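A.B. asks: here is a sequence with its predicted model. Questions after.
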Amino acid sequence: MTTVPAGKSTRPPSLDAVFAHAWAAGGFTAADAMASTGLTRSTTIEAMDTLVELGLLRELPNARAVGDYRKGRPARRFELREDAGVLVGVDAGHAHLTAVVTDLRSQRLGIRRTTRQVDRDDAADRRAAIADLVDDALRAAGRTRADVLALCVGVPAPVDESGRSPHHRHLFWDRMNPGLADVFRAWAPLVRVDNDASLAAVAEGSVGAAVGCRSYIALLAGERLGSGVVIDGNLLRGAHGGVGEMVAFDHVEGVGTARGLGTRAAEWALEAIERGDVTGPLAAIPRDRLDGQAVIELASQGDPDAQRIVHRVGVVLARIVATLGSMFDPERVVVTGAIAAGVAEVVAAAREALPTGMDLPAPDLAISQLGADVVVTGAVAAAAALARDRLLDVWTRPAA
């Protein structure tokens, strides 16, 4: 969601075209921008000069000065001012919060993390904690709120196009997204609040395992299942932002719940221990350290008890992938989030268990390499896209 209403711009379209080229390019000349935009030379130069006056471009030493041009009149060279402001990406997870500040090239300038006590979480405290974390990250970057050009927050709740989440019968969504759009649009020019799995999908499509794919699903699969769905190059949302919600799996035979892969592995390991079915290393793990990652790690080390549990989790993953494949027909499903770092054994089992009698081809099953920061990576990418597409709608800052 943005804080700026859509409307007809009175500025020349050439300004947007040259700005978009500058955003994607490094140093460039008028000829480069002309080739990219199709504009005339005079229009291109006028747009570049205007963007310099606005403080969004800087003029570089000419081509002769840097040794790239030796005859005739040297070409003027320009580049985006990456220091003209900052982008902010936030992963406002259930228990873990992360805020990252970057320049306009998405180079990290500051980061802050904190952990919430979920049993004491309420909307007002959570709202204040997220705002404080953003301020802390800005201080770490040596910047202030006045420097922020675009900000994006990911939350574990469905989010509609206005940045708001529907009421939840247990108030979970209400607490996870406690009016964050209103909190940040009070001072940030461009704001987007979105579902965390949707932002994971943005990350995977931008720099992850779905680069080049037009139809894919990012499956956040740690504590609970969540999915970001991209079909034909479009991130799907739905009327209430609920396209990626996985509660439907409560009714899918062989899945039965939206609990994540790590949660299942830990629960099934604990059940096996309590039944006395395991006696090796798995049984020796202290109960307060028995989580999905521990089970998966033991399986990768060859522990047969853990491997049986991991295989069982893989069969469930295969059913999930097959169901998503029949619903959305994606080219690829990417298992993403913190659990992806050790999920190879689960994915291998899932690939073996994928049904072969489906009407549609089964999607490719891939593992993310973006780790636990996938949501905040997607949030930064979304903030960058927001700034690229809408910054000229709100920019009034003169050149420094």
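C.D. replies: Arrived safely, thanks for sending.
A.B. asks: from here on, contacts and neighbour counts on C-alpha atoms
C.D. replies: Will do.
A.B. asks: gap between Leu149 and Gly179?
C.D. replies: 20 Å (CA to CA, to the nearest Å).
A.B. asks: out of the two, which sits in the busier spot?
C.D. replies: Leu149 (26 against 17; other CA atoms under 10 Å).
A.B. asks: what helix or strand is the more buried one on?
C.D. replies: Using DSSP states H and E, Leu149 falls within strand 148-155.
A.B. asks: right, and the helix or strand after the strand or helix carrying Ala299?
C.D. replies: Using DSSP H and E, Ala299 falls within helix 292-300. On the C-terminal side of helix 292-300, the closest following helix or strand by DSSP H and E is helix 304-328.
A.B. asks: the residue nearest to Ala95 when sequence neighbours are not counted: how many residues sit nearby?
C.D. replies: Nearest residue to Ala95 in three dimensions, chain neighbours excluded: Arg116, at 4.8 Å (CA to CA, 6 or more residues apart in numbering). Using other CA under 10 Å, Arg116 has 16 neighbouring residues.
A.B. asks: how much space between Arg116 and Phe184?
C.D. replies: Noted for Arg116: a distance of 20 Å to Phe184, by CA to CA.
A.B. asks: and if you look at Ser165?
C.D. replies: Taken as CA to CA, the span from Ser165 to Phe184 is 15 Å.
A.B. asks: what do you get for Ile367?
C.D. replies: 33 Å.
A.B. asks: if we can go back for a sec, ok, now which ones touch the residue nearest to Ala95?
C.D. replies: Each residue near Arg116 by CA atoms under 8 Å, 6 or more residues apart in numbering is listed here: His94, Ala95, His96, Leu97.
A.B. asks: could those residues go into CSV alongside secondary structure?
C.D. replies: Shown next, in CSV, are these (DSSP: H, G, I helix; E, B strand; the rest coil):
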residue, secondary structure
His94, coil
Ala95, coil
His96, strand
Leu97, strand
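A.B. asks: could you look up the SS state of Glu82?
C.D. replies: Judged by three-state DSSP, the three-state class of Glu82 is coil.
A.B. asks: wait, is Val230 part of a strand?
C.D. replies: Yes - under three-state DSSP, Val230 falls within a strand.
A.B. asks: surely it meets Gly212?
C.D. replies: No - counting by CA atoms under 8 Å, Val230 does not reach Gly212; the two are 11.9 Å apart.
A.B. asks: check it against this one:
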Amino acid sequence: MKYCFGVDIGGTTVKMGLFSTEGELFEKWEIKTRTENEGKEVLPDIAASVRSKMEEKGISIEDMAGVGIGVPAPVSEEGIVKNSANIGWGYKNVKKEMEELLPGVCARIGNDANVAALGEMWLGAGKGCSNMIMVTLGTGVGGGVICHGQIIAGANGAGGEIGHICVNYNETEKCGCGKTGCLEQYASATGIARLAKLRLAKPHEKTILEGKNLSAKSVFDAVKKGDRIATEIAEEFGAYLGHALANMAVITDPERIVIGGGVSNAGPALLPFIEKPFQEKTFFANKDTKIVLATLGNDAGICGAARMIL
């Protein structure tokens, strides 16, 4: 039997999984992401954990298909990261360094959102598809585009950065990327909270959101209770996201659009707010594109990282 490791590097923890080349997940675990000293110890820590698990399970180098790694940054096809805000890296040839730390083991590197999309296509909500889009709605908005079973990475490793599509040309407040009007400003967890604050600053009828700590969760909890103001906020969020996805669909023609990230924990109540504006704007050829919730949760990254090897 051959084995591979799937690794998902986050700002706080590194998620890791041991897989068979048939796709069976044997074990998963986490280690701390040591971001101090420009993230100098991140890759050595991963390599040490891989070696330890190989020793524990009696896996030899000859039994290894490789190690796949998802990184929270644009990644070139050669496995090079030029900058990463969350883990302290500047320019880093991740593939080269990982293969030096694990002699004889092949490494494949990808952007974390792209890798999560690959995971959902392989074992999750996109199973059976070879063309799909995944959007992750968390603190920011990430995305991955899969065409004919392959990640679209692009020339700079920034393919699928859905969160930075401009959806409001009149916005004056800046996104974290330094530009204005990005989807991330309206469809992320922080973006939904921002929409809620802006709505409650205007004249409004009574709402259960009044006096609450505004968050994406509190908005969708209120939606489920029939709150009108919360519903208006959800409709505004959905219009921005649904229209952006219609634009993406006409470019990539996906079979399925998968919605993941923390905001997707709102469950099926989320989908109608996205589907209606998507259908209003989408090209006729994309009318039957299904919008579904991700199913792998936090395992999407390690599954997609393993899939890169396989």
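C.D. replies: Everything's here; your move. Small disclaimer: the values here were computed from a predicted structure and weren't measured.
A.B. asks: by contact count, what packs against the strand holding Leu149 of the first structure?
C.D. replies: Contacts defined by 3 or more CA pairs under 8 Å, 6 or more residues apart in numbering; DSSP states H and E place strand 148-155 of the first structure against strand 86-92, strand 190-195, helix 196-207, helix 374-394.
A.B. asks: how about the ones you listed, which one is nearest Ala22 of the first structure?
C.D. replies: When those are compared by CA to CA, helix 374-394 sits nearest Ala22 of the first structure, at 9.7 Å.
A.B. asks: the more surrounded of Ser165 and Phe184 of the first structure?
C.D. replies: Per other CA under 10 Å, whichever of Ser165 of the first structure and Phe184 has more neighbours is Ser165, with 27 against 22.
A.B. asks: and that one, what helix or strand is that in?
C.D. replies: In the assignment (DSSP H and E), Ser165 of the first structure maps to no helix and no strand.
A.B. asks: run through who's touching the helix holding Ala299 of the first structure.
C.D. replies: Residues from elsewhere that reach helix 292-300 of the first structure, judged by CA under 8 Å, 6+ apart: 261-266, 269, 281-282, 305-307, 310, 339, 342-343, 345-346.
A.B. asks: now the strand holding Leu149 of the first structure, how far from the chain's geometric center?
C.D. replies: 11 Å (CA atoms, centre = their mean, to the nearest Å).
A.B. asks: the helix or strand following that strand against the second structure, how far on average?
C.D. replies: Under the assignment DSSP H and E, the closest C-terminal helix or strand after strand 148-155 of the first structure is helix 172-176. Mean deviation of helix 172-176 of the first structure relative to the second structure after superposition (mean CA distance after the TM-score superposition for the first structure): 6.4 Å.
A.B. asks: can you tell me which helices and strands helix 172-176 of the first structure packs against?
C.D. replies: helix 123-140.
A.B. asks: name the helices or strands packed onto the helix it packs on?
C.D. replies: Counting contacts by 3+ CA pairs under 8 Å, 6+ apart, helix 123-140 of the first structure is packed against strand 86-92, strand 96-102, strand 108-115, helix 172-176, helix 180-185.
A.B. asks: so it versus strand 108-115, what angle?
C.D. replies: Angle, helix 123-140 of the first structure to strand 108-115, by axes from the mean of the first three to the mean of the last three CA atoms, to 10 degrees: 150 degrees.
A.B. asks: report the contact partners of Gln150 of the second structure.
C.D. replies: Gln150 of the second structure sits next to Leu118, Ser130 when contact means CA under 8 Å, 6+ apart.
A.B. asks: which position in the first structure pairs with it?
C.D. replies: For Gln150 of the second structure, the aligned residue in the first structure is Asn234 (criterion: TM-score structural alignment).
A.B. asks: got it, and Leu18 of the second structure?
C.D. replies: Match for Leu18 of the second structure (TM-score structural alignment): Val101.
A.B. asks: number of residues surrounding that match?
C.D. replies: Val101 of the first structure, neighbours per other CA under 10 Å, totals 30.
A.B. asks: residues in contact with the closest residue to it other than its chain neighbours?
C.D. replies: Excluding the flanking residues, the one nearest Val101 of the first structure by CA to CA, 6+ apart is Val88, at 4.6 Å. By CA under 8 Å, 6+ apart, the residues touching Val88 of the first structure are Ala99, Val100, Val101, Thr102, Val134, Val148, Ala150, Leu151, Cys152, Ala379, Val380, Ala383.
A.B. asks: can you rerun that using 6 Å?
C.D. replies: Val88 of the first structure is in contact with Val100, Val101, Leu151, counting by CA atoms under 6 Å, 6 or more residues apart in numbering.
A.B. asks: and the aligned residue in the second structure for it, how close does it get to Ser215 of the second structure?
C.D. replies: When the second structure is aligned by TM-score structural alignment, Val88 of the first structure is paired with Phe5. According to CA to CA, Phe5 of the second structure and Ser215 of the second structure sit 35 Å apart.
A.B. asks: and for Tyr3 of the second structure?
C.D. replies: 41 Å.
A.B. asks: between those two, which is the more surrounded one?
C.D. replies: Taking other CA under 10 Å, Tyr3 of the second structure and Ser215 do not tie; Tyr3 has more neighbours (26 against 20).
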